[in-house]
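**Student:** what follows is a predicted structure for the sequence shown.
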Amino acid sequence: MSSPMHDPHARRYMHCLPFGAQLSGAARGKPQTRFRFWAPSCQAVQVVFETASDAGDGGAPFAPLDMTPTGNGWFEAQAPCGPGTLYRYRIDGGQEVPDPASRFQPQGVHGPSAVLDPRAYAWQHAHWMGRPWEETVIYELHVGALGGYGGVSARLPALAELGVTAIELMPLNDYPGERGWGYDGVLLYAPHAAYGTPDELKGLIDTAHGLGLQVFIDVVYNHFGPDGNWLGEYAKPFFRHDVKTPWGVAPDFDRFEVRDFFCDNALYWLTEYRFDGLRIDAAHAIGNAPWLRELSDHVHARIETGRHVHLVLENDRNAANLLETHFDAQWNDDAHHALHVLLTGENEGYYRSYAAHPIRKLARVLAEGFAYQGEASPAHAGQPRGEPSAHLPTSAFVVFLQNHDQIGNRAFGERLRKLCDDDDALRAATALQLLTPQIPLLFMDEEYGSTQPFQYFTAYTGDLADAVREGRRREFAAFSAFSDPARRERIPDPNDVRTFANSSPPLDTRQDGDRLEWMHFYKSALAVRARLLTPRLRRANALGATVLADDTGNDLAALVARWRLDDGAILTLALNLGREGVPLNHEPDGMVVFETPARARDRIDNGVLPARSCVAWLTGDVPDYAIHHDARVVHRVEPQA
């Protein structure tokens, strides 16, 4: 690829922020920067400079610059400085704080903010307009665990070859310390300095686009982290002090300044960094559905015509109404939890809600989207959870077997392959995940059958480090496996650098032995998806899912699900996670496009769906399934009108 600084066709992008430090042209040959800061709890604010100059050359800094109050808590100033200038805000003549809209914190969240020129990076793939949502296969990853932006970039060709069409980066907003998950961010506009520079992040995204890969970012708008957030000192109205979250006070989304702060953050990532979409973390904790719709409206009004940009929710409330018009999809925890219970037998914590008839809940997920659509949920104190979802497109749901939460929020961060006692069963569930018309999501190194843990890690120090370590151990006291305090003491310390090292995939990505076998399995399933299913998914709709039972009426861990695809073809997936074969009386009358284990089709031809199997076929007609006399249908989920 030619140097971006010398390509005459390259384009440069900047989101003009209404606050923070914004380059505003030049005067008398010197660059100018406008500073704008909302501090309604302060009487006076100054910009304090740590470097001089228009070049950021480390010369003698300017004297502190008084900011002019302009009403409603806003302060403004203009200074003859440019890129590289380091600055802070001094509030009421005392505390100096970083810019809450800082574009970069080269010395971390407790250091000064840096003035940047967003147009310094010249984009090589400015023609990229994204991909339609139904083409999406997501690969979630942690940038730090893969060696920063450079480490991720090095893996992109292999991911594109695997069949992934999008990478999703865990939060990049700046947080304290060198390592962490990113969900305790405090400076939401500044990419974490330990991963690389802002231009290196743009280079990663640009490279991905050149390979046909979308890039999503996980954003956290429901809370700030406990260390390095100064907003409460100078902007008390930013927060609702009558509402507490598990992570601290909640932003007040009824204030337009707060709404604008987060809306601009979304637009900033999508326009200045050219991300292809956002995953909004814990949308239920925001507690303001009107603002979520407003966010979506702002994004779609400002994005260039013809560009594909996607908005995805994590939402424990299963609010189907948000998926009708404003958001592309939601992470489908119901799918994960039902499959996890079927594969592992676990039934504590939120798995309590799936312990009874997990195969029926999985069938409802495949036929209607959510398993909980208003029913009482045991893990939610018996309160109703969810809304009817059968009217939504199948692509409105992101299905996964593993992600950062479901691995990392375990005490020891075990991968599913460590918890499932049978690789064949895991492969069968994986085939279902990769071939359903819902949108599949993989977690980093999953494609190699990884058994490496992904644990919760931070880099806190002092009392906060002690509180995080002990608080995490207390969280597990209610689980039977951790009733013994001595066992809880063995839960890894998040602040120990070894916890981060243990969670970082090896740099050696050679494909041999077991790793090669798993990679080939994923690649084969994704090739089937790309060639045979994706072109037909735009208007796919579920036709129902049938749960099978034995002759005494007990559920088997087996089902058959069907979808009508865009061209009228029918996709059928037959899944059996049980230890015994399940009789079927219907030979696939179309083309078998995928099977696991090998030669499962031979047994289906003989009327048996083998143990630990998943078989997919396509046909032009809706199959009329008949079940052998010694197995009968006891539960069928039909999509509701």
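**Tutor:** Thanks, I have it. Being a predicted model, the structure only gives us computed values, none of them experimental.

**Student:** alpha carbons only for contacts and neighbour counts from here, please
**Tutor:** Will do.

**Student:** residues contacting the closest residue to Asn318 other than its chain neighbours?
**Tutor:** Excluding the flanking residues, the one nearest Asn318 by Cα to Cα, 6 or more residues apart in numbering is Gly386, at 4.3 Å. By Cα atoms under 8 Å, 6 or more residues apart in numbering, the contact list for Gly386 reads Arg317, Asn318, Ala319, Ala320, Phe370, Tyr372, Gln373, Gly374, Glu375.

**Student:** for the stretch 251-400 of the chain, which segments are assigned as strands?
**Tutor:** Under the criterion DSSP state E, counting those that start in this stretch, strands of the stretch 251-400 of the chain are mapped to 277-280, 310-313, 329-331, 375-377, 383-385, 397-400.

**Student:** in the stretch 251-400 of the chain, what residue spans correspond to helices?
**Tutor:** Counting by DSSP state H, counting those that start in this stretch, the stretch 251-400 of the chain has helices at residues 256-271, 283-286, 289-302, 321-325, 333-344, 358-368.

**Student:** which among those is found nearest to Asn403?
**Tutor:** Proximity to Asn403 (Cα to Cα) singles out helix 333-344 among these, at 9.6 Å.

**Student:** buried residues, that closest one. List them.
**Tutor:** Buried residues in helix 333-344, counted by 16 or more other Cα atoms under 10 Å: Asp333, Asp334, Ala335, His336, His337, Ala338, Leu339, His340, Val341, Leu342, Leu343, Thr344.

**Student:** I figured the last one hits Leu419, correct?
**Tutor:** It refers to Thr344. Yes: Thr344 is within contact range of Leu419, at 6.1 Å (criterion: Cα atoms under 8 Å).

**Student:** for Asn318, give its distance to Ser353.
**Tutor:** As judged by Cα to Cα, to the nearest Å, Asn318 and Ser353 stand 14 Å apart.

**Student:** who has more neighbours out of the two?
**Tutor:** Asn318 (27 against 23; other Cα atoms under 10 Å).

**Student:** so what's the more buried one up against?
**Tutor:** By Cα under 8 Å, 6+ apart, the contact set of Asn318 is Phe370, Tyr372, Gln373, Arg385, Gly386, Glu387.

**Student:** now for those, which pair is the farthest apart?
**Tutor:** In the contacts of Asn318, the most distant members under the criterion Cα to Cα are Phe370 and Arg385, with 10.2 Å between them.

**Student:** number of nearby residues for the closest residue in space to Gly607 that isn't next to it in sequence?
**Tutor:** In this structure, Gly607 finds its nearest non-sequential neighbour in Leu584, 4.8 Å apart by Cα to Cα, 6+ apart. Other residues near Leu584 come to 23 when the count uses other Cα under 10 Å.

**Student:** and the comparison structure, right after this:
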Amino acid sequence: MPFGCERDPEGRFCFQLWAPAASQVLLRLTSDGREHLIPMERTRDAWYRHCSDLAQPGDLYCYQLNNGLCVPDPASRYQPLDVHGPSQVVDAHAFAWQDVRWRGRPWPEAVFYELHVGSFSPTGDFTGVEARLDDLVDLGITAIELMPLADFPGRWNWGYDGALLFAPDSRYGTPDDLKRLVQAAHQRGLMVFVDVVYNHFGPEGNYLHCYAPGFFHPERQTPWGAAMDFDGPHAAPVREFFICNALFWIFEYGFDGLRLDAVDRIVDGSQPDFLDELATRVRSVVGFDRHVHLVLENDHNDARRHARDGKGRPVFYTAQWNDDAHHALHAALTGESDGVYQDYADAPIERVGRSLAEGFCYQGESSAFRAGRVRGTASAHLPPIAFVNFLQNHDQIGNRGFGERLEHLIPARSFEAALATVLLAPAPPLLFMGQEFAATTPFLFFCDLEPSLMEQVSAGRRREFATQSAFSDPGLLHEIPLPGDPQSFLASRLDWSERERSAGRERLALHAKLLRLRAEHILPLLPGLHHGGRWQRLGEAGLSWCWRTRQGERLHLSVNLGLEPIGREHSGQAAWPVEPDRDRITPIYEQPVRQEIESSSDSWSDRLSEWPPGWVCCWMDAADS
């Protein structure tokens, strides 16, 4: 890695810093209780380098610029004293891995569980996550997804304010603690993903502007700060920094995949652009003997990013978080139309149908939320596994004023119908921590920046919510928990005792049953699903989908998402064959009875006069002979 501090073949630690705006850089190294100021050699291309015989693992260091400011290493592997403190020398190869035979899992097997390390467990660290891995395996999870780990300022943060992208935040534990978590997950057959943020740095603790202003584009901004300059005259080291970061998490920590946050905020006019180059580099280095998956969050709905080769393998990115499916489901279930939901509230049932069948709901249509701009590209040609579907995630809960989970906004039967729909549809599903046991705790927005920044963040959030009809009452607006209030973080921590209560046990059992059925019946079909499915609307809030494999097998899924029954005159025969051929039909699931339909059971041949609210039916039929 060209950045940071690493051992060379002779065993010395070599320090490397790209600092084109610095006329001199000194390495300030504290070793054996003594401080050393060591001039670093500058090269023609503005790199400063020094290889030290003094440095040892655990030593602290920083880079002293010509104005006297001492800054942490931008590629620091560990910051024991937070973002403003010195970096620590880490021997990247000292950890004794015990999972060297692990090669990951094929993408179709993915069932995600997103979690925030700091609020997931009572201890709020990597060890606390490790202690719950067996519970997740028993649930049917195959991949945990960690919200960003990059070192952030203060005591708590969602992680999207990362300042030092190579250093796991010290509040969560040491680099070895994180490696032990990844290793423990692999030993249980769990993949581990991590969120990475390459569109901006956090507002506090990043010093690149002091000595490498070329990292930032002089005219582009994101909603969270200055945009990276990926296509300017000095972009090569900038691109390399972030590509090295992606490779760093995959190789040094053994992560099985990355989720790239809000890549629509990355502007790059070069060819290949940064995102294509990153994916190409990762895939060329990893090869095909190890399963590594790259997932995007991309408001542009750019299907090109998820193209497949002749063998069905991703050329660039494996999948995209399907915000369209979430927003459509949320609008259909809650009736909300504020903010982004205005793009779905006009025809929510149709938009649910299209997004679950074809991936993107917006495939070139204009978006009212985006001032009429055209959004998205055609996606029905992509396989369903090119999308990750969810009922909720950290954004969709935490960006509500009071951090309410979806199950707190709608009747239980509606939530469970939507849950079954997402878990039994072909796209890999994602759960957000706690939903499996009906957690009552909110997930609020929290951060711990310096006081003036906290004032700006709090004021900005109140301005944002003031535009929503739900907060037309100014009194309610001022009841929104403040991000900097310690109680906002503490209230968001999961209460694991809820898992043992009756409501928690029932919801947990439902999740486990649906995931077991997914593994048994849906997973074997996924390699044969090479394009989207068909869908139709039935009655006021009914939908039916059909996906067909190349071998001719068909997966059927029908649901009533409404609060009123759908009469047979509206439902037709979309839910089941008129006369089921038991040699061809494989019943999978029916709700609200919440039990599998056994082929010998009369329930499969019984005819309902109507679809009750919350009804779901899923079955498969064999290929025509």
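**Tutor:** Arrived safely. This one's a predicted model, so the numbers in the text were calculated from it and none came from an experiment.

**Student:** re the thing from before, what's the match for the residue nearest to Asn318 of structure 1 in structure 2?
**Tutor:** In structure 2, the residue matched to Gly386 of structure 1 (TM-score structural alignment) is Gly376.

**Student:** leaving out chain neighbours, which residue sits closest to His408 of structure 2?
**Tutor:** Distance criterion Cα to Cα, 6+ apart; nearest residue to His408 of structure 2, sequence neighbours excluded, is Thr440 at 7.8 Å.

**Student:** so what touches stretch 267-282 of structure 1?
**Tutor:** Outside of stretch 267-282 of structure 1, the residues within contact range by Cα under 8 Å, 6+ apart are 13-15, 17, 118, 130, 189, 201-202, 205, 214-222, 266, 299, 302-303, 308-316.

**Student:** in structure 2, which residue range corresponds to it?
**Tutor:** Using TM-score structural alignment, the residues of structure 2 aligned to stretch 267-282 of structure 1 are 247-262.

**Student:** end to end on that stretch, go ahead and measure it.
**Tutor:** Start-to-end span of stretch 247-262 of structure 2 (Cα to Cα) is 19 Å.

**Student:** equivalent analysis for stretch 283-291 of structure 1, please.
**Tutor:** Stretch 283-291 of structure 1 has an end-to-end distance of 11 Å (criterion: Cα to Cα).

**Student:** returning to what we had before: quick check, nearest of the contacts of Asn318 of structure 1 to Ala122 of structure 1?
**Tutor:** The shortest approach to Ala122 of structure 1 among the contacts of Asn318 of structure 1 belongs to Phe370, at 43.2 Å (Cα to Cα).

**Student:** alignment lookup: the closest one to structure 2.
**Tutor:** Matched to structure 2 by TM-score structural alignment, Phe370 of structure 1 sits across from Phe360.

**Student:** where along the stretch 1-150 of structure 2 do the strands fall?
**Tutor:** Along the stretch 1-150 of structure 2, the segments classed as strands by DSSP E, counting those that start in this stretch run 4-7, 13-18, 25-31, 34-39, 41-42, 47-52, 60-65, 70-71, 87-88, 112-115, 143-146, 150-151.

**Student:** out of those, flag the one nearest Asp161 of structure 2.
**Tutor:** Comparing the strands of the stretch 1-150 of structure 2 by Cα to Cα, strand 150-151 comes nearest, at 8.3 Å.

**Student:** so the next helix or strand after that closest one matches what in structure 1?
**Tutor:** The first helix or strand that comes after strand 150-151 of structure 2 along the chain, using DSSP states H and E, is strand 164-168. Aligned using TM-score structural alignment, strand 164-168 of structure 2 spans residues 187-191 in structure 1.

**Student:** what's the answer for stretch 451-470 of structure 2, then?
**Tutor:** Residues 462-481 of structure 1 are matched to stretch 451-470 of structure 2 when aligned by TM-score structural alignment.

**Student:** next, the buried residues of that stretch.
**Tutor:** Neighbour-count burial for stretch 462-481 of structure 1 [16+ other Cα under 10 Å]: Ala465, Val468, Arg469, Glu470, Arg472, Arg473, Phe476.

**Student:** swap in stretch 474-492 of structure 2?
**Tutor:** Applying 16+ other Cα under 10 Å to stretch 474-492 of structure 2 flags Leu477, Ile480, Pro481, Leu482, Pro483, Gly484, Ser488, Phe489, Leu490, Ser492 as buried.

**Student:** residue closest to the middle of structure 2?
**Tutor:** Taking Cα atoms, centre = their mean, the centroid of structure 2 lies closest to Arg259, which sits 5.1 Å from it.

**Student:** just tell me what Ile141 of structure 2 corresponds to in structure 1.
**Tutor:** Correspondence of Ile141 of structure 2 to structure 1, assessed by TM-score structural alignment: Val164.

**Student:** ah, wrong one, I meant Asp324 of structure 2
**Tutor:** In structure 1, Asp324 of structure 2 lands on Asp334 (TM-score structural alignment).

**Student:** for that match, which non-adjacent residue is closest in space?
**Tutor:** Closest residue to Asp334 of structure 1 apart from its sequence neighbours, by Cα to Cα, 6+ apart: Ala371 at 5.8 Å.

**Student:** so the one you found sits against His336, correct?
**Tutor:** No: if you go by Cα under 8 Å, Ala371 of structure 1 and His336 don't touch, sitting 10.7 Å apart.

**Student:** show the buried residues in the contacts of Gly386 of structure 1.
**Tutor:** Neighbour-count burial (16+ other Cα under 10 Å) is assigned, among these, to Arg317, Asn318, Ala319, Ala320, Phe370, Tyr372, Gln373, Gly374.

**Student:** touching, the last one and Arg385? I think so.
**Tutor:** This points to Gly374 of structure 1. Yes: look at Gly374 of structure 1 against Arg385 with Cα under 8 Å: they come within range, at 4.7 Å.

**Student:** would you list every one of the helices in the stretch 501-641 of structure 1?
**Tutor:** Using DSSP H, counting those that start in this stretch, the helices of the stretch 501-641 of structure 1 run over 513-528, 600-605.

**Student:** just put those helices in TSV and tack on mean neighbour count and distance to Gly228 of structure 1.
**Tutor:** Shown next, in TSV, are these (neighbours: other Cα atoms under 10 Å; distance: least, Cα to Cα, whole Å):
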stretch	mean neighbour count	distance to Gly228 of structure 1
helix 513-528	17	41
helix 600-605	17	56
